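Asks: predicted structure and sequence below. I'll ask about it afterward.
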Amino acid sequence: MSLHLDEDLLRTFLAVADSGNFTHAALRVGRTQSAVSMQIKRLEEAVDAVLFERGARGVSLTSKGGQLLGNARRIVGLLDETAALFDATSLEGKVSIGIHQEYAEERLANALHSFDRRHPGVEITVRCGTSEENLTRVQSGDLDLAVIFDWQGHSDGEVLMVDPTVWVTSEKHLTHERRPVPIALFRDSAWSRDFAIPSLESCGVDYRVAFLSAVKGGLRLAVTSGLAISPISRSDIPPGCRELTADEGFAVVDHSNVVLVINPSSRSAAVAGMAEAIREAFAQIPTQAAIVASGKAE
């Protein structure tokens, strides 16, 4: 059998396999959910095998899909390495970047991987921390650049996107219908005190703090398990969960800007190249709302 495997289809296959969800894969590759589904269908037709099992909570690899996964990674990796080998603009030097965990898994993971493949001569150092920590490190010179949340407009940086924080509930457990409604918050967080709780009180929502976490993974666990509702970035709503709306008595918590801040003393070509890779990662990926609307239109 003569088999032609399209690079674009393999990249989409990897995005679905890594995220376990067509919607999140769409965010990664910058396409609509329906377009991603169509690409997977084309790939399954090309290899004459079902690659994913569809379920209520996402998708998982079949045995054939698992067999393809390793080869797909090697093929795409070799293509990226070959492109970098013949890229006359390949950079060298050092870059230190601070990232917020909210975007470490999706947007920035792809940006960092692509940059590393294209510029193997650049030594990249990454700090994953809070926005306050990374902003301080950029200002002190410990980091060249960082991607942070700015919900108060205090940072002098470049706005990459506006990503509102909203109250999120489990579609299965309907946790938001309980009274008092159990909520999950970041532990020892001024933002929770100044924004999350006031958004409930302004709407007259009776609540109790049922879950405290130092990391976003804890908040996602609280929501998906039905233990609590939680404030989560609209672009990061977990599968099986949804935003609570004004019609249900909940307000948007904030309209956070996602901001790129650069140390003015960091003027190397490598830092400029990394900044551009980050801009492209955010510019090429539509918002979740745009994906849903586009998918409905198709």
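Replies: Happy to help now that I have it. Quantities reported herein were computed from a predicted structural model and do not represent experimental measurements.
Asks: contacts and neighbour counts: CA atoms only from here.
Replies: Noted.
Asks: show me where the stretch 151-298 of the chain has helices.
Replies: With helices called from DSSP state H, counting those that start in this stretch, the stretch 151-298 of the chain shows them at 190-191, 197-201, 216-224, 269-283, 288-297.
Asks: can you put those helices in CSV and add mean neighbour count?
Replies: Putting the helices of the stretch 151-298 of the chain into CSV (neighbours: other Cα atoms under 10 Å) gives the following:
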stretch, mean neighbour count
helix 190-191, 12
helix 197-201, 17
helix 216-224, 21
helix 269-283, 18
helix 288-297, 14
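Asks: out of those helices, the one nearest residue 161 is which?
Replies: Closest to residue 161 of those, according to Cα to Cα: helix 269-283, at 7.2 Å.
Asks: confirm residue 124 sits in a strand?
Replies: Yes - under DSSP: H, G, I helix; E, B strand; the rest coil, residue 124 falls within a strand.
Asks: how about the contacts made by the residue nearest to it when sequence neighbours are not counted?
Replies: Closest residue to residue 124 apart from its sequence neighbours, by Cα to Cα, 6 or more residues apart in numbering: residue 95 at 5.0 Å. Shown in contact with residue 95 (Cα atoms under 8 Å, 6 or more residues apart in numbering): 122-125, 144, 270-271, 274.
Asks: swap the cut-off to 7 Å and go again
Replies: 123-125, 144, 270-271 (Cα atoms under 7 Å, 6 or more residues apart in numbering).
Asks: measure how the host helix or strand of it sits relative to helix 269-283, angle-wise.
Replies: According to DSSP states H and E, residue 95 maps onto strand 92-99. Per axes from the mean of the first three to the mean of the last three Cα atoms, to 10 degrees, the angle that strand 92-99 makes with helix 269-283 is 40 degrees.
Asks: strand 92-99: how far from the chain's middle?
Replies: Averaging C-alpha coordinates over strand 92-99 and over its chain gives two centres that are 20 Å apart (Cα atoms, centre = their mean, to the nearest Å).
Asks: and what of stretch 162-171?
Replies: 14 Å.
Asks: mind listing what's buried along it?
Replies: For stretch 162-171, the neighbour count (16 or more other Cα atoms under 10 Å) marks 162-171 as buried.
Asks: going by distance to residue 264, which of the residues you listed wins?
Replies: Lowest distance from residue 264 to these (Cα to Cα) belongs to residue 162, with 23.6 Å.
Asks: that closest one and residue 257 touch, don't they?
Replies: Yes - shown here, residue 162 and residue 257 form a contact pair, counting by Cα atoms under 7 Å, at 4.6 Å.
Asks: circling back: okay, the contacts of residue 95 in TSV with distance to residue 151 next?
Replies: TSV is the format used below for those (distance: Cα to Cα, whole Å):
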residue	distance to residue 151
123	31
124	28
125	26
144	22
270	29
271	25
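Asks: for those, which one is nearest residue 253?
Replies: Nearest to residue 253, judged by Cα to Cα, of those is residue 144 at 30.4 Å.
Asks: this is the comparison structure:
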Amino acid sequence: MRNLDVTTLRSFMAVADSGGVTRAAGFLHLTQSAVSMQLKRLEETLGLDLLDRSGRGIALTANGEQLLVYARRMVALNDEVIAKLTDQAYEGEITLGVPHDIVYPSIPQVLKQFNAAFPRVRVHLVSSYTRALRDQFARGECDLILTTETDAAPEAETLALRPLCWIGAPGGTAWRQRPLRLAFCRYCTFRPKVVEALEAAGISWDMAVETESDRTVEATVSADLAVHTMIEGTEPPHLERIDHNGALPDLPLQHINLYGAQTSRGVVTDTLADFLRRAFAGAGVSRLKAG
């Protein structure tokens, strides 16, 4: 009688979902060789080839596709049995990546809710730029990430669509100056779209501040020395949306995307993903009106 090992099935699922052994190893917190050995053991147990390794990437064979359906059910049932019969106290660490500009106001509330549900699981919050977060996610260094992008990535789940809005100092006049003085972080994904909108509107501009520090940008804008853009609803209390009466161009909608939650990854990760959905999805789609 041959018996399937749930651990090897979990590794098989991770490889199938992530599209590669390296990334799956990062998610599972195992070495690449350990995951490869588990896959080999699973294939030897069944006497079947489950992965097609002939191409540049890894694809499932027909047998692999069939096994994946059963593997999901078996792993889910295993986790349900453990949770129900042992009433285990979950513990460990989960890594969540969030762009600087959408940490507030939603993420503190998400962390509070998650801590109440899993007090022994530590959330390692990584705050960086969308481009850097996607690179980290691809390397398996983050379990879940949020991004701000101008489109909906096929491998991600869009939680909300919100417009960019012009941000300045309370009662400030920097937005009236020409050339328009801008303050942006060097790797900000909004920056190319903002410049494109200004060029299309025929508005001259000058990059007054180019930095890697969000604090530097905020200080400059607070001093009314430049303007900035942020996703609607994420501006801090010491800055305000600019009531420009159409003097500045409309800016594109931004997708707040969630990566890593397209398939079940266990109760801890799934719960955190649900909290993120609730925090951002309620905003829906809105468009800031000029004036």
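Replies: Happy to help now that I have it. Source: prediction; values computed, not measured.
Asks: now distance to residue 113 of the first structure too, for the helices of the stretch 151-298 of the first structure, in a markdown table please.
Replies: As requested, the helices of the stretch 151-298 of the first structure are exported to a markdown table (distance: least, Cα to Cα, whole Å):
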| stretch | distance to residue 113 of the first structure |
| --- | --- |
| helix 190-191 | 31 |
| helix 197-201 | 37 |
| helix 216-224 | 22 |
| helix 269-283 | 10 |
| helix 288-297 | 22 |
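Asks: quick one: closest of these to residue 235 of the first structure.
Replies: Judged by Cα to Cα, the one of the helices of the stretch 151-298 of the first structure that comes nearest to residue 235 of the first structure is helix 288-297, at 5.7 Å.
Asks: off-centre distance for the closest one?
Replies: For helix 288-297 of the first structure, the distance to the chain centre is 17 Å (Cα atoms, centre = their mean).
Asks: against which helices or strands is it packed?
Replies: helix 33-47 (3 or more Cα pairs under 7 Å, 6 or more residues apart in numbering; DSSP states H and E).
Asks: what's downstream of the helix it packs on, the next helix or strand?
Replies: strand 52-55.
Asks: so that next one aligns onto which residues of the second structure?
Replies: Alignment of strand 52-55 of the first structure against the second structure: no match, by TM-score structural alignment.
Asks: what's the biggest helix in the second structure, counting residues?
Replies: helix 62-86 (DSSP state H).
Asks: packing partners for that helix?
Replies: Where contact means 3+ Cα pairs under 7 Å, 6+ apart, helix 62-86 of the second structure is packed against helix 6-18.
Asks: just to revisit the earlier point, mean per-residue distance, the helix or strand following the strand holding residue 95 of the first structure versus the second structure.
Replies: Scanning forward in sequence from strand 92-99 of the first structure by DSSP H and E, the next helix or strand is helix 101-104. Compared with the second structure after fitting, helix 101-104 of the first structure deviates on average by 1.8 Å (mean Cα distance after the TM-score superposition for the first structure).
Asks: what distance separates helix 101-104 of the first structure from the middle of the whole chain?
Replies: 6 Å.
Asks: what range in the second structure does that helix sit on?
Replies: Taken onto the second structure by TM-score structural alignment, helix 101-104 of the first structure occupies residues 100-103 there.
Asks: ok, and what's touching that stretch?
Replies: Contact with stretch 100-103 of the second structure is made by 127-129, 234, as judged by Cα under 7 Å, 6+ apart.
Asks: in the second structure, what residues pair with stretch 14-24 of the first structure?
Replies: Mapping stretch 14-24 of the first structure onto the second structure (TM-score structural alignment) gives no aligned residues.
Asks: that older thread, next step: the buried residues of stretch 162-171 of the first structure restricted to strands.
Replies: Counting by DSSP state E, the part of these found in strands is 162, 165-170.
Asks: ok, so of the residues you listed, who is nearest residue 190 of the first structure?
Replies: Residue 190 of the first structure has its nearest neighbour among those in residue 165, at 15.0 Å by Cα to Cα.
Asks: that closest one - nearest residue in space that isn't next to it in sequence?
Replies: Take residue 165 of the first structure and drop its neighbours on the chain: the residue closest to it by Cα to Cα, 6+ apart is residue 233, 4.2 Å away.
Asks: ok, the aligned residue in the second structure for the one you found - contacts?
Replies: Here residue 233 of the first structure is matched to residue 231 in the second structure, going by TM-score structural alignment. Residues counted as contacts of residue 231 of the second structure (Cα under 7 Å, 6+ apart) are 162-165.
Asks: ok, those in the first structure, which still hold?
Replies: Conservation of those in the first structure, assessed by both residues aligned by TM-score structural alignment, their matches' Cα atoms under 7 Å: retained contacts are 162-165.
Asks: pick out whichever of those residues sits closest to residue 264 of the second structure.
Replies: The closest of those to residue 264 of the second structure turns out to be residue 162 (Cα to Cα; 26.8 Å).
Asks: now do that closest one against residue 245 of the second structure, distance only.
Replies: Going from residue 162 of the second structure to residue 245 of the second structure by Cα to Cα, to the nearest Å gives 20 Å.
Asks: on the three-state scheme, residue 59 of the first structure is what?
Replies: Using three-state DSSP, the structure places residue 59 of the first structure in strand.
Asks: er, residue 142 of the first structure I mean
Replies: Classification of residue 142 of the first structure by three-state DSSP places it in coil.
Asks: so where's the longest helix in the first structure?
Replies: Max-length helix for the first structure by DSSP H is helix 63-85.
Asks: what angle separates it from helix 33-47?
Replies: Helix 63-85 of the first structure and helix 33-47 meet at an angle of 100 degrees, taking the same axes, to 10 degrees as the criterion.
Asks: in helix 63-85 of the first structure, which residues are buried?
Replies: In helix 63-85 of the first structure, counting by 16+ other Cα under 10 Å, buried: 65, 68-69, 72, 75-76, 80-81, 84.
Asks: for stretch 204-212 of the second structure, same thing?
Replies: Buried residues in stretch 204-212 of the second structure, counted by 16+ other Cα under 10 Å: 208-209.
Asks: could you tell me where it falls in the first structure?
Replies: The aligned range for stretch 204-212 of the second structure is 206-214, by TM-score structural alignment.
Asks: from the rest of the structure, what touches that stretch?
Replies: Contacts for stretch 206-214 of the first structure (Cα under 7 Å, 6+ apart): 179-187, 219, 222, 228.
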